[in-house]
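**Student:** sharing a model prediction with you, sequence too.
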Amino acid sequence: MRGLILPILLIALSACTARGTMVVVPPETAEGPISTVYVGTTRGLEGTGVFGSERSEALRFARYDVAIPPQREVGQISYPKPRRPNVSTDFVTTGQRIYSADADFRSDLGAALAANGREAIIFVHGFNNTFTEGLYRIAQLRHDLEVPGVALHYSWPSAAEPLGYLYDRDSATFARDGLEELIRETVAAGATRVTLVAHSMGSYLSMEALRDIALKDGRIMPQLRGIVLISPDIDVEVFRAQAKDIGTLPQPFLIFGSDRDRVLRLSALITGQRGRLGSLDSVEQLSDLEVTYLDVGAFSSGGGHFVPGTSPALIKLLGRIGDVDQAFGNDAAGRAGLLPGVILTARSATRVILRPVADITGDSLN
């Protein structure tokens, strides 16, 4: 136990900053583009339009319009002060609706999907997140990565406390059915291409939901056209068991990881395990699975637990993800020119060790 005290204190101290809170402003006062996010949540409603950390057995639906401030660095999110938001630098909400009827949510979502190529991206947040932090993160990712389609957020009941790991782990198990229901609602609303993006502990939750869908009803799986796990906080053997139950994994199936991830190191200590899926140094353990492991350790800074969403250099690199996606149908040699890194293949699994280039902007990516 003594060995756990120092890393826990370090993470607790690093989290002693203002947490993400929602501020709603009139639409005409906002600056920058608006990103609309549809939400499914198993959090309890805590206030006007805001959900808390309490668990709810009922899945609730909502929609939020989030203004992306013009004065910020790529990958950065600045949360407003409750009574003094700065719309030039802070993420703010300009509109919100909590649906009283599921049919109204499906109708609105269906109209949005019809106007956006029937493509959807569902983001599942990780450990230690408030409702607003997860909501604003997908708005930021969608804008910075120029993700097409309709953005959805599954918000599960995290305690939003750095010492709430065990509560969050139980909540992730509790929330599996809610994510499964949101995926089904998205397909029922007309989505024909769904990409699931999960972070940290949300990756375990997502794999459990995919497993249940695959075992119960194979008709939904063909609509899942891509899975992205970012710093997945999953035991490798558990992940392998989940993948085996799913069967044919949706493609592409991308895993972003780094052995510099301090949060996953702490998770390994807490759980008494040697490592996590998001901190592998080899893909040999995944060699029989159709997955691509993107090692982003070279771009890591700070805690290194959400590098693809916070590193400006890596975000610019991932702007070419469409080219990379297309190349995954080719052999490994055909991918080498698309990403600046080393490509290693172990049977079915591929590991791409990404590295920065001298100048990611301009001619170096052309």
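**Tutor:** Ah, there it is.
**Student:** only C-alpha atoms from now on, for both contacts and neighbour counts.
**Tutor:** Fine.
**Student:** in the longest strand seen in the chain, which residues are buried?
**Tutor:** The longest strand of the chain (DSSP state E) is strand 50-67. Neighbour-count burial for strand 50-67, counted by 16 or more other C-alpha atoms under 10 Å, picks out 50-53, 55-56, 59-67.
**Student:** would you mind measuring from Gly134 to Ala111?
**Tutor:** 24 Å (C-alpha to C-alpha, to the nearest Å).
**Student:** neighbour count: those two, which is higher?
**Tutor:** For the pair Gly134 and Ala111, the greater number of neighbours falls to Gly134 (21 against 13), based on other C-alpha atoms under 10 Å.
**Student:** how about the nearest residue to that one, chain neighbours excluded?
**Tutor:** His125 (5.6 Å; C-alpha to C-alpha, 6 or more residues apart in numbering).
**Student:** tell me the contacts of that neighbour?
**Tutor:** His125 is in contact with 134, 154-156, 198-202, counting by C-alpha atoms under 8 Å, 6 or more residues apart in numbering.
**Student:** cool, Ala298 as well?
**Tutor:** By C-alpha under 8 Å, 6+ apart, the contact list for Ala298 reads 354-356.
**Student:** SS state for it?
**Tutor:** helix (DSSP: H, G, I helix; E, B strand; the rest coil).
**Student:** now it: how far from Gly47?
**Tutor:** According to C-alpha to C-alpha, Ala298 stands 41 Å off from Gly47.
**Student:** the structure to be compared is supplied as follows:
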Amino acid sequence: MANTYKVHFVSNRNPIVNSQGRITGFGPNLSQAQGVDIRYGEVQVTVTGAPKQGKIVPGTLRVYDEKILVEKGKAQIRGSDQMFSALHPAFVSAKTIILFAHGFFNTFSDSVERAATILSFYGIHAEIIVFSWPSAGTLIGYQHDRATSRQSGPAFARVIRRLATELAGLSSTAPRPTVHLLCHSMGNYVLRFGVQALLAQPQDTKPGETQPAVPATHLPTIFNQIILAAADEDSDAFDRQDKLKALPDLGRGVTVYYTHEDWVLTFLSAGIEFNGPRLGAGGPDNMATISDKVSAVDVSDVVPAELNMNSHQYYRLYTPVRDDEVAVLAGQAPDKIHNRAATGVPHRYRIEPAVG
């Protein structure tokens, strides 16, 4: 059975333009202003099969107009205004909204198709916004992706700030959407530099305002749940102010999924690229020194030990992990989620195989 989903996107990739001047897609490199400038849009994706596979519906890519530099007296045209106008019904009807940052080895098409398969596999009635940063979309492009993901932090921070502005603009008596953040693989590295950009500038500045001279140490709560899956990030990230120590401020809860069976993290990232111990391979270094909002969930017992990409894509392929994530997004208490077992370390759990 096939289902079609609308995927909202924000991208700091280089636009691909046809002879008529129309944007027909996005490439693997940073956009013109070193990746700080971003474009907004939407696309329809059809999802079929098991495992879920997505395919962009031809002719449905819509990139919103953007014109910031205008003549005096004329109004600017902002793609963000158009996207949040399209999302307004979801905001006022208290719908679920997921902001998704994909991992490495993703073309633009891969990223939006992946977002649609997540909605389908999770079975959540939600709107999804994918931040499509400039991944080369090749397995040998790891170093390229590492560099562009680092440079994409400020653009990701822009998206989060605008989302926060929209939420702040809602009436205190009006229904409020439930907003989650989901980051996979190197998308967590994007998140690190997004958090640092938010600390440097927590809120959008108005014309004539200056940025704070001293970086903030805390951030406003924007998300309900934050999920970090197969994070290609350092295992000490939550202990370091220059990494993700401030991240728990952004959400009511943070869940880190990890497995030592993750081939990409243990072989490619840590083994070949000589990165330190990975957050997505062993979880946080020391649960006792980090925020109590953070839970760590070991999925090793329900992810097959395979030397392929599946062990890195478990968050969207294996139902035991999916069911755990859906429970997290539904707001279930960490110690009450079905098929989780305590490990003896506070806030650290493992998913057990279903019996029968």
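**Tutor:** It's in. Since we're looking at a predicted model, the values are computed, not measured.
**Student:** just checking, Arg114 of the second structure touches Gly54?
**Tutor:** Yes: using C-alpha atoms under 8 Å, Arg114 of the second structure is in contact with Gly54, at 6.6 Å.
**Student:** quick one, which of the two is more surrounded?
**Tutor:** Using other C-alpha under 10 Å, the more surrounded residue of Arg114 of the second structure and Gly54 is Gly54, with 27 against 24.
**Student:** before we move on, which element is the more buried one in?
**Tutor:** Using DSSP states H and E, Gly54 of the second structure falls within strand 53-56.
**Student:** before we move on, back to that, buried subset of the contacts of Ala298 of the first structure?
**Tutor:** For these, a neighbour count by 16+ other C-alpha under 10 Å gives the buried set as 354-355.
**Student:** now for the residue nearest to Gly134 of the first structure: what does it line up with in the second structure?
**Tutor:** Correspondence of His125 of the first structure to the second structure, assessed by TM-score structural alignment: His102.
**Student:** run a quick neighbour tally on the closest residue to Gly303 of the first structure other than its chain neighbours.
**Tutor:** Excluding its sequence neighbours, the residue lying closest to Gly303 of the first structure (C-alpha to C-alpha, 6+ apart) is Arg262, at 5.3 Å. By other C-alpha under 10 Å, the residues close to Arg262 of the first structure number 17.
**Student:** and Gly247 of the first structure, how many neighbours?
**Tutor:** Neighbour tally, Gly247 of the first structure, other C-alpha under 10 Å: 12.
**Student:** what sits against the closest residue to it other than its chain neighbours?
**Tutor:** Residue nearest to Gly247 of the first structure in three dimensions, not counting chain neighbours: Ala214, with 7.8 Å by C-alpha to C-alpha, 6+ apart. When contacts are counted by C-alpha under 8 Å, 6+ apart, Ala214 of the first structure is found next to 220-221, 245-247.
**Student:** same check on Ala349 of the first structure?
**Tutor:** By C-alpha under 8 Å, 6+ apart, the contact list for Ala349 of the first structure reads 283-284, 286-293.
**Student:** which of the contacts of Ala214 of the first structure has the largest number of neighbours?
**Tutor:** Greatest neighbour count in the contacts of Ala214 of the first structure, by other C-alpha under 10 Å, goes to Ile246: 21 neighbours.
**Student:** for that one, which residues are in contact?
**Tutor:** Residues in contact with Ile246 of the first structure, defined by C-alpha under 8 Å, 6+ apart, are 210-211, 214-215.
**Student:** how near is Ile56 of the second structure to Pro277 of the second structure?
**Tutor:** In this view, Ile56 of the second structure and Pro277 of the second structure are 36 Å apart by C-alpha to C-alpha.
**Student:** no wait, Lys6 of the second structure
**Tutor:** According to C-alpha to C-alpha, Lys6 of the second structure stands 37 Å off from Pro277 of the second structure.
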